[in-house]
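> Dropping the sequence and predicted coords here.
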Amino acid sequence: MNTLRSTERFSDRVADYVRYRPTYPAALLDWLHKAQGVTTDWRIADVGAGTGISSKLFLDAGHTVVAVEPNAAMRGAAVEWLSSYRTFSAVDGRADATTLDDGSVALVSVAQAFHWFDPESTRREFHRILRPGGLAAIYWNSRRLVGTPFLEGYEALLKTYGTDYTSVAERYADEPQMREWFGQGWRGTASFDHRQLLDFDALRGRLMSSSYAPQAGHPNHEPMIDALRKLFDTCAVNDQISFDYDTRVYVGEVL
């Protein structure tokens, strides 16, 4: 993980991340509330909170949220964006060293970031900060790689022009791995359809929010953008493409 600079690699992409990364479906939060017994008085630790996209999901539902994020640029963007929420705060911390007090949260939320964490030290830290009976929810938007000409063409584009795409792409855990991580604390899983409808500028921004997309000045940058333009022109309907995801969530106690 250290060789991939997990806490630094998005620093120069914050603006695109804020504007163009997808939210999470409301059905996910509804499932946590109805199927897992989470209530709005549960205090949330959003670990690896990034720019606050996942934090906002809980804040809008009435939760108190502390965002734990080691990347200063991303944490600063979250603070700026969510400063109007009186129940929001942010700390400089990592999954294995959150800085939070023992038993101080009822739910640990991890959106999109779990694959950067060390599993064993993270389990110990989550166990420490969760109150008795508290839960961890690990979830992510997993981009669909096949199913439409656009999705398949976009995957081919990343393999052709991405800098270290094959090292970091779609490294999310599957259900057997998450069941093993939770062990006896395992509570359940669910999956939801999700998508973004993007015009070309938004699609370009979504691409450039990815840490493996070469930036201006890199020899692959201009050819990549040209290929993206051609893919969009070929696949767009009413000047938009559908960027499709499966949103997967895994929940359990951390024993």
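Looks like it came in fine. Quick caveat, the model's predicted, so the values are computed rather than measured. Numbering: from 1, shown residues only.
> CA atoms for contacts and neighbours, from now on please.
Will do.
> and the closest residue to P25 other than its chain neighbours, what does it touch?
Nearest non-adjacent residue to P25, counting by C-alpha to C-alpha, 6 or more residues apart in numbering: H194, 6.4 Å away. Counting by C-alpha atoms under 8 Å, 6 or more residues apart in numbering, H194 touches Y24, P25, N141, D244, Y245, D246, T247.
> Of these - the most surrounded one?
Compared across the contacts of H194, N141 has the highest neighbour count, 24 neighbours, by other C-alpha atoms under 10 Å.
> I'd say that one and D246 touch.
Yes - the pair N141 / D246 is scored as a contact, 5.8 Å apart, by C-alpha atoms under 8 Å.
> about what we covered before: just the element for the residue nearest to P25, please.
According to DSSP states H and E, H194 maps onto strand 186-198.
> And A202, by the same measure?
A202 belongs to helix 200-208, assigned by DSSP H and E.
> Show me what that helix is packed up against.
helix 14-20, helix 221-235 (3 or more C-alpha pairs under 8 Å, 6 or more residues apart in numbering; DSSP states H and E).
> Report the inter-axis angle for the last one versus strand 186-198.
So the one you mean is helix 221-235. 90 degrees (axes from the mean of the first three to the mean of the last three C-alpha atoms, to 10 degrees).
> let's bring in a second model and compare:
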Amino acid sequence: MPRRPSVPNAERFLGRAEVYAAARPSYPPELRDWLAARHLLGTVADIGAGTGLFTQLLLAGGARVSAVEPNPDMRAQLAARLAAAVEAGQLTVQDGTSEATGLPEQSVSLVTAAQAAHWFDPERTLAEFRRILTPDGRVLLVWNDWRGVATPFNEAYGQAVSRFYREGENPLQISRVPEGDLPRFMPGGHETVIFDNPLPLSRERLHGLASSISYLPAPGDPAHALMTAALDDLFAAHAHEQEEMGQQVTLHYRTHAFLGRV
């Protein structure tokens, strides 16, 4: 399989927002409850908010959220899917980055980044987080990851998609912050929690999930049809019948959450 060249970070998800919103895993309610028990769901800046999957969890916990997202396609998806919260004044949506959020000084008590912090420049991001956080504010970095969960389908999925990685890219380096680098974002120390987060997938959602991943071929890429065919073979080999849901496979994710101080 020929390797495809890399692209700038800002362009990685152009054209992928719709499949991202439809296919990516959400976040477990146990994480919301864990944050609520620590009285952290007050004023929140959700940075790199994407299509609003984690923003939605924050809103469900009663937080008032400023969602900051630089990608216009994803920002539009977020604003549309959470329009009721915008109209109610519980949510604002704006263009911005982790290094330049556009938010006022000391305006939020919690900064979150779900499935996004690996794109951030640590030094400039830390300075911005310190600027917008209240004096006792906290930072929460979150990501879903299926790697390291030893199920037959997880292992087969990893083998299938590895044939289509972008040239020179290591998915482990562009899907999460290495834990050794977390102090660069949270030098005041952090605690860790992990939740199981299995994702049932129809054939169509499996296609969409792979299409939403930045280091795999996007719809329209010549390699996308080949990847879809490989996923069809994978689905046929592993699918099981779910009552009222039809044929499905399950990709077993874990949600990793790191809560710290700047």
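Okay, I see it. No experiment lies behind these values; they were computed from the predicted model shown.
> before we move on, the earlier item: how far does the helix holding A202 of the first structure sit from its chain's centre?
Put simply, helix 200-208 of the first structure sits 17 Å off its chain's centre (C-alpha atoms, centre = their mean, to the nearest Å).
> same thing with stretch 233-242 of the second structure?
Using C-alpha atoms, centre = their mean, the offset of stretch 233-242 of the second structure from its chain centre is 26 Å.
> now stretch 23-30 of the first structure
So, by C-alpha atoms, centre = their mean, the centroid of stretch 23-30 of the first structure is 13 Å from its chain's centroid.
> What lines up with the residue nearest to P25 of the first structure in the second structure?
By TM-score structural alignment, H194 of the first structure lines up with N197 in the second structure.
> can you check Y245 of the first structure too?
Y245 of the first structure maps onto Y253 in the second structure, by TM-score structural alignment.
> Quick check: its match touching I194?
No - at 10.3 Å, Y253 of the second structure and I194 do not qualify as touching, with contact defined as C-alpha under 8 Å.
> residues touching the spatially most central residue of the first structure, list them.
In the first structure, the centroid-proximal residue (C-alpha atoms, centre = their mean) is Q112; its distance is 2.5 Å. Residues near Q112 of the first structure by C-alpha under 8 Å, 6+ apart: Y139, W140, N141.
> and which of those residues is nearest E222 of the first structure?
Nearest to E222 of the first structure, judged by C-alpha to C-alpha, of the contacts of Q112 of the first structure is N141 at 27.3 Å.
> what about the strands in the second structure?
Along the second structure, the stretches classed as strands by DSSP state E are 43-47, 64-68, 91-94, 108-114, 133-145, 190-201, 240-242, 246-260.
> who does the shortest one touch, helix- and strand-wise?
This points to strand 240-242 of the second structure. strand 246-260.
> Packing partners of the strand it packs on?
So strand 246-260 of the second structure, by 3+ C-alpha pairs under 8 Å, 6+ apart, packs with strand 133-145, helix 152-162, strand 190-201, helix 224-238, strand 240-242.
> For the ones you listed, give me JSON lines that also has distance to L58 of the second structure.
What follows is those, written out as JSON lines (distance: least, C-alpha to C-alpha, whole Å):
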{"stretch": "strand 133-145", "distance to L58 of the second structure": "12"}
{"stretch": "helix 152-162", "distance to L58 of the second structure": "28"}
{"stretch": "strand 190-201", "distance to L58 of the second structure": "16"}
{"stretch": "helix 224-238", "distance to L58 of the second structure": "33"}
{"stretch": "strand 240-242", "distance to L58 of the second structure": "30"}
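> Could you identify which of these is most buried?
Stretch with highest mean neighbour count among these: strand 133-145 (a mean of 21; mean count of other C-alpha atoms under 10 Å).
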